[in-house]
Structure formats: structure tokens, C-alpha cells
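[1] what's the 3D shape of this:
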Amino acid sequence: MEIEKLKILLEQVKGGEIAVDDALQSLRILPFEDLGFSKIDHHRQLRTGFPEVIFCQGKTVEQVKQISERILAAGHPLLATRATPEMYKAVKEVQPAARYNELGRTITVSRSEEDAGVSGILIVSAGTSDLPVAEEAAETALMMGNQPERLYDVGVAGLHRLISNHEKLLNARVIIVVAGMEGALPSVVGGLVDCPVIAVPTSIGYGASFGGLAALLGMLNSCASGVTVVNIDNGFGAGYSAALINRLSA
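    Got it, this is the predicted structure:
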């Protein structure tokens, strides 16, 4: 059905019955591909600038494999988050070029290796325990055409580690700050820079951190201007937002 609509649109454009802009507008709302257990939105890239991303948590290995196969067959790049090694092996059967970030738990297949990506995004982590979330953010930004810079293990317990990298902070166009425990680091960074700071609370911490809730509330109550907050452990959301900001800034 979708192919038939595309053919009709193409003929209408060729015959001058419809303008190119109107055809593009129609393409934005064309239907999805229904696999029964999943409805793949192949036109998300046309609407938002980036194709659908697979959130693997809760899905079976076979489901991830089938969704990946259809996304790749449509000519889209692939980003799958919260993926297991078993899921990666299954996707690699479909596309040998698939890459797995074991720390960030992401599976990626790029369209091209030619573009080195745009600089401007700096990803800062408070501690080594926060790296899985930080790496998810990094892989997301990378897949969206950026070349993120990493600055890890510079939390408030040793503030001199952060201050010694002051120049990197000042050169960034957008900064992602990933922190657990009490979540203080984004406030510190926000008070040092003149660019947007995206705070990511992680579920790292002892009992009273309540699985990241303490860090989330601390970041939401930040006294530093320019700090915005995504959900607990949401590295993907932070990386996506940072990529959009960097696109506008660049």
C-alpha cells in the first residue's frame, strides 16, 4: 500500500499535478511498516531529521534482529540502545558492519564513515560508574553527525580534576553532564560556562540516592542558570538533545 502511494506521488510530481514541497509534506505522514509486534516508522527521519531508534530493553533477540533488518533495508542508519551481546550477534548476522559499544550497550550501523562529524559536544561524567550512561549519550551524538569529546571521572569529590580542564568546558557549544550520588556536578559546570548544560542523573549511589531520584531532584533544583535535565539514566535523550542544539549552533 505504501509503495503504491509513493508511485502515485511520483507520477503526480512528474506530471506537474503536485508541487515537490506538497509531495514532501505528504511523505511526512505516510504509514509505517507493520511487523505485528512492532510498527516501524520509516519516515521519522523525514519529519525529525533522524530515523527511529530501537530501545532493546524488554524486546527479544529475534524482535531486535527483525526490526534492525527492516530499518537497514530501508536505507537508514541503525541505533539500538540497551542492547545485549546476544542482540548484537543477531544484528551482525544481518549487517556485518554493525558495531557494539559494550560499555554503552549500543548497536550502531553508520551510513558512511566519510564524515568525521561536527565538534562542539562535550560529555562530562562525575565518576567511572557513570560511564555506561555517558557512552550511550556519546554514541547517540556520534550517530547524529557529531564528534563528541569525552571528559570522564571529574566529579565534585576532586574538583581540581574538573577545573584543570576549564578550557575544554569553555570551548564546548553544549555540555552533557552525567552524575549519580547527589548529582551536584551539573550545577558546578553550569556556573562555569556560557553554553547549554544537559544534566543526566544516573541510578548510581547508595541507598538514600533512591535509584537516582536524589540526583534527579538535585539537578532539577540546580541554582545554575542554563541547566536542563533529562530522565534518570537517559543518555540517549541527552545525546539526542545535544545533537539538535549543536546542529543549530554550528
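
[2] please make it C-alpha for all contacts and neighbour counts, starting now.
    Fine.

[3] which residues in the protein form strands?
    Here the chain has its strands, by DSSP state E, at 33-34, 39-40, 54-55, 78-81, 99-101, 106-109, 121-125, 149-151, 174-179, 197-201, 227-229.

[4] another sequence for comparison is provided below:
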Amino acid sequence: MTEAQLKDLLQAYKAGQVDLDTVMGHLKTLKEEDLGFAKVDHHRALRNGFPEVIFGQGKTKEHVAAIASRLAAAGSTVLVTRTTREVYQEVAARLPAAEFNELARTIVVAAGEIRPTGGRVAVLSAGTADLPVAEEAAVTAAVMGNEVERIYDVGVAGIHRLLGRVDLVRRADVVIVVAGMEGALASVVAGLVDRPVIAVPTSIGYGASFGGLAALLTMLNSCAAGIGVVNIDNGFGAAALATAITRLKKV
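    As a prediction, this is how the structure comes out:
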């Protein structure tokens, strides 16, 4: 049951349109649903503003499809991250509305209209090699209800490409910066805008980048103010944090 459905149910009860037994029957579904291999959290949207997200990496296609089916049956939007086309085909066999973004490695099954946050998120990537992580962030931010602006391949090796788009970046409420190699782009962006900047280091780079550790340390040690840093390659986490910020516009 979604938050909107729960509110409708409670209003129907107050109006005398449903009895208490019906209400209690629905409220029981707010507990996790035990599938044996997973406990599906059907009431996460009520606590955190968005339904449980399925991290696909390491799960079998059957397990992902089963969890997705149960979330969809409860009326929740389904988001699967770090997944493959093979898993998508299994999910789509049960949920034909499923959409696969191969670059982002995501599956989305929308449950009705996505409630907008009223916020705008700009997702910047330093290079084309960073696009899988940037797209994961963009897809996640969009499905969580944000307006998303993609600004790709604007790394410091050709800084003019960024400078020509600064006005576009400044129109965002939150800026997500995805960069590998030495990860300098986040510092540059944070020095140009008065918005929260969420930095995402990627594992892209030569040997001394240590699988993204160099970019991570650069971002953590940035002298530019207003930067928050998430884990290496964690585009999803960056978008979730950005959404927590954009939702504040409604407070």
C-alpha cells in the first residue's frame, strides 16, 4: 500500500465508507512481507518518502523478479539498480511495463504518476566513461520525482565545456558531480555555484587512481565549500541524498 492509498483508506474510514476490520486488514500489509529469501519492506515510502529499492548485484534474476512483483502488487514504484538485461527480461515477463536503461543498469516499473518534489537536479559527468554512474544518478533522481538536467562530458581537461553551461547548472537546486581520474570536477563546480554539490567518485582511471580512491580523497579534501561526498560509483546514493534536499522545498 502506498502513502496515498493509506491516506485514502483512512479518509474512507472516517467517512464511514469502510469498517475497522477492512482498515486493519490493509494495515497488516505495512509489515514486511517474508518471501523466504527476502523480507520486502512495503511501508518504506511512508517512512522515507520512496519505496524500497532493489540492489540487483549479487541477486538471482528470479529473486529480483519476485521482489519486484511483490512491490508492484502493493502499488509501489519499482527501481532496480546494478542489474542486467537478463534480469530485466525475467522482470518484464512478470511486469510488462518494466523499462530497462542499459547504460544506467536500472529497471523501473512506474506505479501511476510519480509525485514531483518540485526540485531540479543537475547531473554532471566529467567524461563519457563516467556515464554509467551518472545515468544511475539521473534515472534515480527522476523516478524519485525530480526534474533532471543531464550535463555530460564537461571535465576539467576541457574546462570551457563546463564554463559554457554554468548558467544551466546554476538553475538546479542540487548538483550531482560524477568524476573519475583525480576527481577535480566537483571542486571546480562547487566554486562556481551556490547550491549543494554532491560529489560521486568513480572507479574510472589508470593504476594510481586505485579504483576510485584517488578521486574519493580529492573530493573529501576539496577546499571548495558545500560539497558532500558519497561512496565510489554510488550514483544511486547521490540521487537519494539530492532528493532528500529537494523535498525540503515543500516544508
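
[5] just to revisit the earlier point, ok, which of the strands of the first structure comes nearest residue 185 of the first structure?
    The minimum distance between residue 185 of the first structure and the strands of the first structure falls on strand 174-179, with 6.6 Å, by CA to CA.

[6] ok, residue 90 of the second structure - contacts?
    Residue 90 of the second structure makes contacts with 61, 62, 65, as judged by CA atoms under 8 Å, 6 or more residues apart in numbering.

[7] actually residue 105 of the first structure, sorry about that
    81, 82, 83, 84, 132, 136.

[8] so of the residues you listed, which ones are in helices?
    Mapping the contacts of residue 105 of the first structure onto helices (DSSP state H) picks out 132, 136.

[9] including neighbour count and distance to residue 183 of the first structure, could the contacts of residue 105 of the first structure go into JSON lines?
    Formatted as JSON lines, these follow (neighbours: other CA atoms under 10 Å; distance: CA to CA, whole Å):
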{"residue": "81", "neighbour count": "21", "distance to residue 183 of the first structure": "23"}
{"residue": "82", "neighbour count": "19", "distance to residue 183 of the first structure": "23"}
{"residue": "83", "neighbour count": "24", "distance to residue 183 of the first structure": "26"}
{"residue": "84", "neighbour count": "16", "distance to residue 183 of the first structure": "28"}
{"residue": "132", "neighbour count": "22", "distance to residue 183 of the first structure": "16"}
{"residue": "136", "neighbour count": "26", "distance to residue 183 of the first structure": "18"}
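
[10] for the first structure, longest helix please?
    helix 235-249.

[11] next, the angle from it to strand 121-125.
    Note on geometry: by axes from the mean of the first three to the mean of the last three CA atoms, to 10 degrees, helix 235-249 of the first structure and strand 121-125 are set 150 degrees apart in direction.

[12] with the second structure overlaid, how far apart is helix 235-249 of the first structure on average?
    Aligned to the second structure and superposed, helix 235-249 of the first structure gives a mean residue distance of 1.1 Å (mean CA distance after the TM-score superposition for the first structure).

[13] quick one: that helix aligns where in the second structure?
    Alignment of helix 235-249 of the first structure against the second structure: residues 235-249, by TM-score structural alignment.

[14] isn't residue 201 of the first structure up against residue 210?
    No: Residue 201 of the first structure is beyond contact range of residue 210, at 11.5 Å (criterion: CA atoms under 8 Å).

[15] these two - which one has more neighbours?
    Counted by other CA atoms under 10 Å, residue 201 of the first structure and residue 210 do not tie: residue 201 has more neighbours, with 35 against 14.

[16] what about the more buried one, distance to residue 192 of the first structure?
    To residue 192 of the first structure, residue 201 of the first structure is 19 Å away according to CA to CA, to the nearest Å.

[17] do residue 241 of the first structure as well
    With distances taken as CA to CA, residue 241 of the first structure is found 21 Å from residue 192 of the first structure.

[18] try residue 90 of the first structure
    45 Å.

[19] next one: residue 38 of the first structure
    Using CA to CA, we find residue 38 of the first structure at a distance of 45 Å from residue 192 of the first structure.

[20] give the contact list for residue 203 of the second structure.
    Residues counted as contacts of residue 203 of the second structure (CA under 8 Å, 6+ apart) are 180, 181, 209, 210, 211, 212, 213, 232, 233.
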